[in-house]
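> Fold the following for me, if possible:
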Amino acid sequence: MENEKRKKLSTEEIGAINRDIIQKHGEGTSQILQALKGERYDGLGNDIGHRGRSLEEISNYKISDKYRETNIKQQSGFSAELIKESRDNSEAIKNGNKIRTRTTDGIGETNNQKHDHYKIDELGNITEGSQMKFYSSPEDLVKKLSDKKWSKYADSPIDVPTEQVEEIKRIAREEVEKLRTQAKMAKSRGDIHLYEKKLDEAKALENIEKNVRDSGVTREEAIEARVSPNKFVAKEVLKESHAAGKSAAKGAMILSGAISFGQNAY
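Next up is the predicted model:
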């Protein structure tokens, strides 16, 4: 009788774990579906509003026959913003984190020149603003960001394609070394104006290396989402479903092991 009671208890607890996992992964999976359709809902199903783009809408943007590849690459940056938003929120939901990522145009800041994303707490307070830059060439991005007119990004995280992070940081470090060497040479010649100029440029590049981070999205993924959003979203959903299955199996295994250990110890 006692064994049956323990068995029933463990079955109920495993069922509770699975329900929690299904709930979290289900809500997490809904994030990419919302990005596809241009809708936003909270965990209770309340419409929280979205004024920005959708993956479907971006896929229908006009492209020139002559510049098709270039147009698609440029437009894929918009898709990348939505993918990052959905993935960030999916992870937050599964980890029980109340912070949510929103695109700035999604909350109505269409002309925000400094930030593409905000981190927003459960009270609606903005805790972080970040910029997203998807360039074909890491060299081009470093060159752009080191220009004075891009100094507005100096104090903000800059999200870049996953595969470019280390390359961008390497290029920035090498450029900093070159500029510092040039600054020393200028100082030795007594050219203080050039010395200070080179040091300012080196500082700007140091900020780039410090602020650049992994967006969690590759350029290949962004392009696929631009060209075939339904296919991309289907793959995301399948990936999430697989992860949910693994989490459920792991949770059940851990609980079963703990109960077995407890029973034996008792």
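
> okay, CA-based contacts and neighbour counts for the rest of this
Fine.

> which residue ranges form the strands in the stretch 101-250 of the chain?
Secondary structure of the stretch 101-250 of the chain (DSSP state E, counting those that start in this stretch): strands at 117-120, 126-132, 158-160, 212-214.

> what about residue 133, distance to residue 108?
The gap separating residue 133 from residue 108 is 20 Å, by C-alpha to C-alpha, to the nearest Å.

> same question, residue 78
The separation that residue 78 has from residue 108, given C-alpha to C-alpha, amounts to 15 Å.

> Neighbour count for these two, which is higher?
Using other C-alpha atoms under 10 Å as the criterion, residue 78 and residue 108 rank with residue 78 on top: 22 against 13.

> next up, for comparison:
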Amino acid sequence: MTKKNHFPENMKKSRFESLLDGAILGAANDPVGRYGDAVKEHLYVYTGTDAENHAMDLKKGLRDIGEHKINPEYAEQNLKQQSGFSAELKYQARKNAEYRINGDKRRIVATDLKNSGGYDELFDHYETKDGRIVSMMQMKFVGNDVKSCVDKLMSGDYQKYIDNGADFTLPSDYFQTDENGVPKIQSELDKRIDKLQKQIDSGKCQDDVVKQKSEQIDKLKKLKSRVKDSGISKDDAVFAREHPFLSTAADVVKLSNRAGLEQAKNAAVIGGSVAVIKNICEYYRGNIDGKDAVCDIAKTTGKAAAGGYAVGFFGSALKGTMQNSGKDVLRNLSKTNLPAAMVNMTLEAGKSLHAYLNGTINGAECLERMGQSGFSMVVASMSATVGQVVIPIPIVGAVIGSALGYALSSACYGCLVSSLKDAKLSRENRIRIERECQEHIKFIRQCREELEKYFDDRLNFYKQAFYEGFTEISRACDTGDYDGFIGACNKLNSKMGGKNIQFSNTREFDELMNSDEAFDL
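This is a model prediction of the structure:
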């Protein structure tokens, strides 16, 4: 009997899942960083502008060369020459990209810089390490085939390059291997050396001829040690000249794909390892059977690898773009793990929107989940950078820092949202109470107005009664009118509500005093 699987899909991530997401994001710090640097090299060569160091700006980038006009009368010659310039830039970009990916400190520097003071006729590139020149190169896309290329290089026009120690970077077409697995140009040089050596060894040559042939052999041997594969074919060079943007985009896509594959492996290892541990624990607790455990491991590993590929692919492209941006803030952010986090946030937002459109969650939950993912990813990206500095072991430091940052930020976000919800409820209760209070206040004011009106009316009545009564009493006192005085008092008593009036004049007062009736005060 299959036991109930206790790992249903849940829109709210557990602390365990948060740690896993943070670890995978942290692992992206290294490949995204290296391949992002490589992408930047291609963008720099395309525009001709190095946003990080304008001293390295080129006089012309691929884009500028692609806009050059071609004279119809010399179309083939113009295209060949301009393709050679494009090849020089592609060589620089590709070599530096590989150096950055591999952590190599060497760099290829074009001599045709805006601030270089002019064109160097001997060298097209310098190879530097720690700011020191270690080799000089001259790129030559000459000859229609290997033999004609060697003929050109052996001619007197190229002697100055050899004498000054230049390496020759040649089209990759000439480095295709023959039936023996030897690069064709190396094979051609060896054949010429062997041929000359046999002529010398035959003993049929005079001394001056032997000397001449020996010099040719030395020159051929120097060429053999100095010819280098540029990694660029003639077709690549022409395509870069005619379609500079597409050529650059193709190289960026290739690099991004490599970054994606590398991060997919990292994510699969992390996700798979975590899934194995999790399912083994749940299996022994009796919460899941073996079949479901295997399925969950495969599912978790596959999802981690797919997500890792997307983060590596788009993260590296985004980092390279930000790194060569004209905005300081974007260049500074490219130095963190934020590019990978932004891609991850986009993926998480897509999942949340998909769940919302399917009716799995409502709009508020969708926004809450997107907010949590965004907040957690940003904190995790910054934590990855800090972790890598604190623990300077490739990937490890970033993974630990990012995982902890993601978990802590998720927990903080949960508390923050809960507090905001409580605050929202408190605000709603306050608004409701205030509304009820307003109604009560309105009622109280109405009652008060009515009461004030009542008292005003009554007070006006009593005020008039007292005024009239005291006026009559005063007049009676002034004239000695005792009956008038008693009448005024009785009238005032009556208006004030008094009812027990025992006499209304002096005669009735005398009778009352002489009778046995009680006198009421």
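
> tell me the most buried of the strands of the stretch 101-250 of structure 1?
strand 158-160 (a mean of 24; mean count of other C-alpha atoms under 10 Å).

> quick one: that one aligns where in structure 2?
Strand 158-160 of structure 1 corresponds to residues 168-170 of structure 2 when matched by TM-score structural alignment.

> Need the contact partners of that stretch.
Identification of contacts with stretch 168-170 of structure 2 by C-alpha atoms under 8 Å, 6 or more residues apart in numbering yields 137, 138, 139, 140, 141, 226, 227, 228, 229, 230.

> which two from those end up farthest apart in space?
Taking C-alpha to C-alpha as the measure, those reach their widest spread between 141 and 226, a distance of 14.9 Å.

> Looking at these two, which one has more neighbours?
Neighbours were counted for residue 141 of structure 2 and for residue 226 using other C-alpha under 10 Å; residue 141 has more, 25 against 16.

> Quick one: map that one onto structure 1.
Correspondence of residue 141 of structure 2 to structure 1, assessed by TM-score structural alignment: residue 134.

> What of residue 263 of structure 2?
If you follow residue 263 of structure 2 across to structure 1 using TM-score structural alignment, you land on residue 248.

> Settle this for me: its match is touching residue 17, isn't it.
Yes. Here residue 248 of structure 1 reaches residue 17: they are 7.2 Å apart, a contact under C-alpha atoms under 8 Å.

> Stretch 25-33 of structure 1 against structure 2, how far on average?
Once fitted to structure 2, stretch 25-33 of structure 1 is off its aligned match by 1.6 Å on average (mean C-alpha distance after the TM-score superposition for structure 1).

> tell me which residues in stretch 413-425 of structure 2 are buried?
For stretch 413-425 of structure 2, the neighbour count (16 or more other C-alpha atoms under 10 Å) marks residue 413 as buried.

> got a list of contacts for it?
Counting by C-alpha under 8 Å, 6+ apart, 372, 375, 376 sit against stretch 413-425 of structure 2.

> The residues you listed in helices, which ones?
Counting by DSSP state H, the contacts of stretch 413-425 of structure 2 place 372, 375, 376 in helices.

> among those residues, who's most crowded?
residue 376 (26 neighbours).

> Kindly provide the distance from that one to residue 420 of structure 2.
Going from residue 376 of structure 2 to residue 420 of structure 2 by C-alpha to C-alpha gives 17 Å.

> so which of the strands of the stretch 101-250 of structure 1 gets nearest residue 74 of structure 1?
Residue 74 of structure 1 lies closest to strand 126-132 among the strands of the stretch 101-250 of structure 1, at 12.5 Å (C-alpha to C-alpha).

> now for the closest one, which elements pack on it?
Packed against strand 126-132 of structure 1, as judged by 3 or more C-alpha pairs under 8 Å, 6 or more residues apart in numbering; DSSP states H and E, are the following elements: strand 117-120, strand 158-160.
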